[in-house]
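Student: got a sequence here, can you build the structure:
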Amino acid sequence: MTSSPPDARTKLVIAALTIAAFAIGLDTFVIIGALDVISRDLAISTGAAGWIISIYALCYAVFAPLNAWMFKATSGHNIQILSVSIFIIGNLICAIAPNLLTLAAGRVISAYGAAMFNPSATALAAELLPPARKGFALSLIFGGMTVSQVAGVPATSWIADAIGWRFSFGFVVIAGLLALIIFAPMMSGIAAKVPERGNGPISKGLSRSIYGILSVTLFIVVSEFIVYSYVTVFIIGSLLAGVPLLSAALFAYGFGAVTGNAACGVLTDRFGPYKVLISVVGAQLILLVGLVAFGQHGALTVLIAFFWGNVSYMYLVPIQHRLLGLAGDRSKLVLAMNSSTTFAGIAIGAFLGGILVETSGVTSLAAASILIGLIGIGLAIAFMRDGAPAEAATAAYPE
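Tutor: The predicted model follows:
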């Protein structure tokens, strides 16, 4: 990879990856905007409906490193087209699901497709741009997911309320088909990366620093999703200028996520991943508590949601940036492990949040978020500060 500016084809490929990431991101968060409607329609508790988020996230957590190992010798072009096709099928099943079991099965299938796509797309984007623009490349892929929250999560929330939650999954299917139509021809002819080495255990040869940073990911994500998974429970009641407060808050959150993501790549490249990470996670903890405390206060709720969105995705790029610097030639595997850890965090956060909502009420969400988030900050200080150990992944196993 040279430091020359990207050519037109490279720009088109990264744009195509971003579009596909939009569809995958929409699939990831569709349940959150329709949680209450699904629980009423299927006659289950809000906590049980929230566990559908956990099922998807746990399956993703298992499938991401498994797929990275199984398909390490397969071209990224084939992986990405197959993955988008699988997730479309999974969402079709969700759209016609007559009961909770079928809905869960559809989420398992769609999680498999998403877990196959994201690490491969992230690694490819980082390969296509010069090292000095690595943060920018990562922010573009995450930008697709954040844009899905601006348009997608509020839209699916509104669709679920207006015409039914099944149509929310139909919206995801349409987005996926559009992404596939645009994505497939653009990816043709892309040279495959040399397969990653090793036939041994998936995680053998990785440094302690990598595992430490993965633990940072886990605690930060759990801290966020304990609250985020249940926004429909505490952002209720009042309206803002005739618009449902939940929809307005979700839109503000998504718009904030896009602006924050756009700035994050540049900030990470300029100031380094450690400073950016500590700043945004500290801000996020304060905003999460504020959202729970002021979830029914109209314009104030929307403003807090915007600033929360602004920092909510900004921890992903610094973590991935640091991992890519440590991973050596095992970048795809390490990114898959981080992606897996992210979704394990979503699953744990949604599960713990469900228990807390059912047993202790929504105010307990804020306390749990603060406690777990502070652990994440402590781990970040240990493993991501500028002087932290930076051993690369080793080749301690046979070829």
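Student: from now on I want contacts and neighbour counts done on CA atoms only, so please keep to that.
Tutor: OK.
Student: where do the strands sit along the stretch 201-350 of the chain?
Tutor: In the stretch 201-350 of the chain, the strands defined using DSSP state E, counting those that start in this stretch lie at 239-240, 243-244.
Student: need these in CSV with mean neighbour count and distance to G212, can you?
Tutor: What follows is these, written out as CSV (neighbours: other C-alpha atoms under 10 Å; distance: least, C-alpha to C-alpha, whole Å):
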stretch, mean neighbour count, distance to G212
strand 239-240, 16, 43
strand 243-244, 14, 41
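Student: looking at those, which is nearest to R166?
Tutor: Shortest distance between R166 and the strands of the stretch 201-350 of the chain, using C-alpha to C-alpha, is found for strand 243-244: 20.2 Å.
Student: what's next to that closest one, contact-wise?
Tutor: Strand 243-244 is contacted by residues S238 when judged by C-alpha atoms under 8 Å, 6 or more residues apart in numbering.
Student: equivalent analysis for stretch 25-33, please.
Tutor: With C-alpha under 8 Å, 6+ apart as the test, stretch 25-33 has contacts from 50, 52-53, 91, 110, 144-146, 148-149, 152-154, 156-157, 160, 168-169, 172, 229-232.
Student: any idea how far that stretch is from the chain center?
Tutor: Relative to the chain's own centre, stretch 25-33 is displaced by 10 Å; criterion: C-alpha atoms, centre = their mean, to the nearest Å.
Student: same thing with stretch 202-213?
Tutor: The mean C-alpha position of stretch 202-213 is separated from the chain mean by 21 Å, C-alpha atoms, centre = their mean.
Student: next: stretch 4-14.
Tutor: On C-alpha atoms, centre = their mean, the centre of stretch 4-14 falls 25 Å from that of its chain.
Student: which residues are in contact with that stretch?
Tutor: 125, 128-130, 140-141, 186-187.
Student: buried ones in it?
Tutor: Buried residues in stretch 4-14, counted by 16 or more other C-alpha atoms under 10 Å: 10, 13-14.
Student: ok, now stretch 202-209?
Tutor: So for stretch 202-209, counting by 16+ other C-alpha under 10 Å, buried means 202, 205-207, 209.
Student: repeat for stretch 37-54
Tutor: Using 16+ other C-alpha under 10 Å as the test for burial, stretch 37-54 gives 37-39, 45-54.
Student: show residues contacting it.
Tutor: For stretch 37-54, contacts defined as C-alpha under 8 Å, 6+ apart pick out 31-32, 35-36, 99-100, 104, 107, 160-161, 164-165, 229-230, 346-348, 350-351, 354-355, 357-358.
Student: next, the structure of the following sequence, for comparison with the previous one:
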Amino acid sequence: MPGTRAVLPVTPLLAVGAFAIGTDTFVVAGVLPEVARDLDASLADAGWVSTLFALTYAVLAPVLGALTGRLERRRVLVVSLTVFAVGNAASALADGLGTLLAARVLTAAGAALYVPAASASAAALAAPERRGRAMAVVLGGLSAATLAGVPFGTWLAADLGWAATFWLLAGLGAVCAVAVALGLPEVRLPAAPGLAARLAPVRDPRVLSTVLTTLAFMTGGYLALTYVGAVLAPATDGDGGVLALLLLVFGVFAVGGTVAGGRATDRFGPAPVLSAALAGLAAVLVTLPLARDSLTTAVVAMAAWGVTAMATQPPQQHRLFTIAPASGPLLLSLNSSATFAGISLGGFLGGRVLSHGGTDGVDRLGQFGAALVAAGLLTALTGLRTRAPSHTDTGRTSPEPARSPADP
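Tutor: You can find the predicted model right below:
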């Protein structure tokens, strides 16, 4: 089977890099109190360390995807991981909030370049019938970060200081860069004639609907997930240890959801998998007020939340990649951009709901989130019925990408 032997050892390698980036993305919330105290900043000002990272990622992902789309993937991955490592080292050395923010912008640039390139590489090396699973392995690295990386990074910051967490991430990024340089074969995607041809699929309404779907359900999910401590306070009784265990449940089932989403996408196609995942996620969010009063129901809710939230990603990436393989890096970058924009926007809107919702504000987080996820499902269903425009050259739309010379 062409490409199968090449992808099996390679995708776990790419997933390790995604694990580092996922940890970097989500661990900041756990180290913000230490950052604010050590840099003599307010907690609100320190919050920009997380917000600016997400915004930078959202803006740069499609730009860097377009600029590097014609480059060989291994080279792009090594450069992105190197930038990521340097950015984290600079973060660890920062002696003021301004310096730290600049370092986070650099780190986000490396992350924005890596994740779409890694997904595109995994898809290009995989046989068509295994493409969803290959992408799921890479995305599984992001899911695993919520399971292991974030708790460990938070503990490390509490024990040794927040700089230690960034040093750990810098070291992990450097090791991944060396491993990719030595272990990944050359990966060249079908080349479009130029930038205009690579940008042509962006005008495809199927791309627009897919990206808007991601933005809607990520915003809806993070509208509540950003403030999950407050949402689950009745079940945890304010005990941080209990909350950590609930987040562990979320992380375990998020990894399972990513794997299941990839396998189901290969078997049934992206449309039914995405529809089922979004319907399930909306149901979880709208019933959160019923699940927050006891620990048992909270465990069930977090498990279902993890599965449904992460099962959405493989079908979304699979659909974008098959629209135009030659523009795969750019399209996957747009999806990553929508993901991080949703994380940032969800936190912002959730804060507004809490500020203006009075005593019912916490309960309304899930309700508003479910409404946004439902809007994403409607957008997805509309987009799935949309046909490719006959006048658009989607970069030689054959779903079969060019193989690496290393493939048998």
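Student: can you pull the TM-score for these?
Tutor: In this superposition the chains share a TM-score of 0.87, using TM-score structural alignment, normalised by the length of the first structure; 390 aligned residues with a C-alpha RMSD of 2.9 Å.
Student: buried ones among the contacts of stretch 37-54 of the first structure?
Tutor: If you count burial by 16+ other C-alpha under 10 Å, the buried members of the contacts of stretch 37-54 of the first structure come out as 31-32, 35-36, 100, 104, 107, 160-161, 164-165, 229-230, 346-348, 350-351, 354-355, 357.
Student: the residue mapped onto R75 of the second structure from the first structure - how many residues pack around it?
Tutor: Using TM-score structural alignment, the partner of R75 of the second structure in the first structure is N78. Residue crowding around N78 of the first structure was assessed by other C-alpha atoms under 10 Å; the count is 14.
Student: which parts of the host helix or strand of N78 of the first structure are buried?
Tutor: Assigned by DSSP states H and E, N78 of the first structure falls within helix 76-95. Within helix 76-95 of the first structure, the residues that qualify as buried by neighbour count (16+ other C-alpha under 10 Å) are 76-77, 79-95.
Student: repeat for stretch 172-181 of the second structure
Tutor: 172-177, 179-180.
Student: just to revisit the earlier point, for the buried residues of stretch 37-54 of the first structure, work out which two are farthest apart.
Tutor: The most widely separated members of the buried residues of stretch 37-54 of the first structure, counting by C-alpha to C-alpha, are V37 and S54 (17.6 Å).
Student: run a quick neighbour tally on the residue nearest to G261 of the second structure when sequence neighbours are not counted.
Tutor: Spatial nearest neighbour of G261 of the second structure, chain neighbours left out: A311 (4.3 Å); criterion: C-alpha to C-alpha, 6 or more residues apart in numbering. A311 of the second structure: 31 surrounding residues under other C-alpha under 10 Å.
Student: A311 of the second structure -> the first structure?
Tutor: By TM-score structural alignment, A311 of the second structure lines up with M314.
Student: and its match, how far from F142 of the first structure?
Tutor: According to C-alpha to C-alpha, to the nearest Å, M314 of the first structure stands 9 Å off from F142 of the first structure.
Student: same question for A395 of the first structure.
Tutor: 30 Å.
Student: where along the stretch 251-399 of the first structure do the helices fall?
Tutor: Taking DSSP state H, counting those that start in this stretch as the test, the helices found in the stretch 251-399 of the first structure are 273-293, 299-312, 316-327, 331-359, 363-383.
Student: and the fourth one against the second structure, how far off on average?
Tutor: Helix 331-359 of the first structure, aligned to the second structure and superposed, deviates on average by 2.0 Å (mean C-alpha distance after the TM-score superposition for the first structure).
Student: the third one now?
Tutor: In this overlay with the second structure, the average offset of helix 316-327 of the first structure from its partner residues is 1.4 Å by mean C-alpha distance after the TM-score superposition for the first structure.
Student: what does stretch 81-92 of the second structure contact?
Tutor: Taking contacts as C-alpha under 8 Å, 6+ apart, the residues outside stretch 81-92 of the second structure that touch it are 17, 99-100, 103-111, 114, 162-167, 169-174, 176-177.
Student: what's the first-to-last distance across stretch 319-338 of the first structure?
Tutor: The first and final residues of stretch 319-338 of the first structure sit 9 Å from each other (C-alpha to C-alpha).
Student: with the second structure superposed, average distance for the helix holding N78 of the first structure?
Tutor: On superposition with the second structure, the mean distance recorded for helix 76-95 of the first structure (mean C-alpha distance after the TM-score superposition for the first structure) is 1.3 Å.
Student: OK, contacts around the nearest residue to I370 of the first structure once chain neighbours are set aside?
Tutor: Once flanking residues are discounted, I370 of the first structure sits nearest to L285: 5.9 Å by C-alpha to C-alpha, 6+ apart. Shown in contact with L285 of the first structure (C-alpha under 8 Å, 6+ apart): 224, 369-370, 373.
Student: L285 of the first structure maps to what in the second structure?
Tutor: Match for L285 of the first structure (TM-score structural alignment): A282.
Student: now render the contacts of stretch 4-14 of the first structure as TSV, adding neighbour count and secondary structure.
Tutor: Supplementary listing: the contacts of stretch 4-14 of the first structure in TSV, determined by neighbours: other C-alpha atoms under 10 Å; DSSP: H, G, I helix; E, B strand; the rest coil:
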residue	neighbour count	secondary structure
A125	24	helix
L128	19	helix
L129	24	coil
P130	17	coil
L140	23	helix
I141	27	helix
M186	19	helix
M187	20	helix
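Student: for these, give me a markdown table that also has distance to Y60 of the first structure.
Tutor: Output for the contacts of stretch 4-14 of the first structure, formatted as a markdown table (distance: C-alpha to C-alpha, whole Å):
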| residue | distance to Y60 of the first structure |
| --- | --- |
| A125 | 21 |
| L128 | 26 |
| L129 | 27 |
| P130 | 30 |
| L140 | 21 |
| I141 | 18 |
| M186 | 26 |
| M187 | 24 |
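Student: K275 of the first structure -> the second structure?
Tutor: Per TM-score structural alignment, K275 of the first structure is aligned with P272.
Student: tally of neighbours for its match?
Tutor: For P272 of the second structure, the number of neighbouring residues by other C-alpha under 10 Å comes to 13.
Student: what do you get for G361 of the first structure?
Tutor: Using other C-alpha under 10 Å, G361 of the first structure is surrounded by 14 other residues.
Student: from G353 of the first structure, how far out is it?
Tutor: 10 Å.
Student: again, but for A151 of the first structure
Tutor: Distance, A151 of the first structure to G353 of the first structure, by C-alpha to C-alpha: 25 Å.
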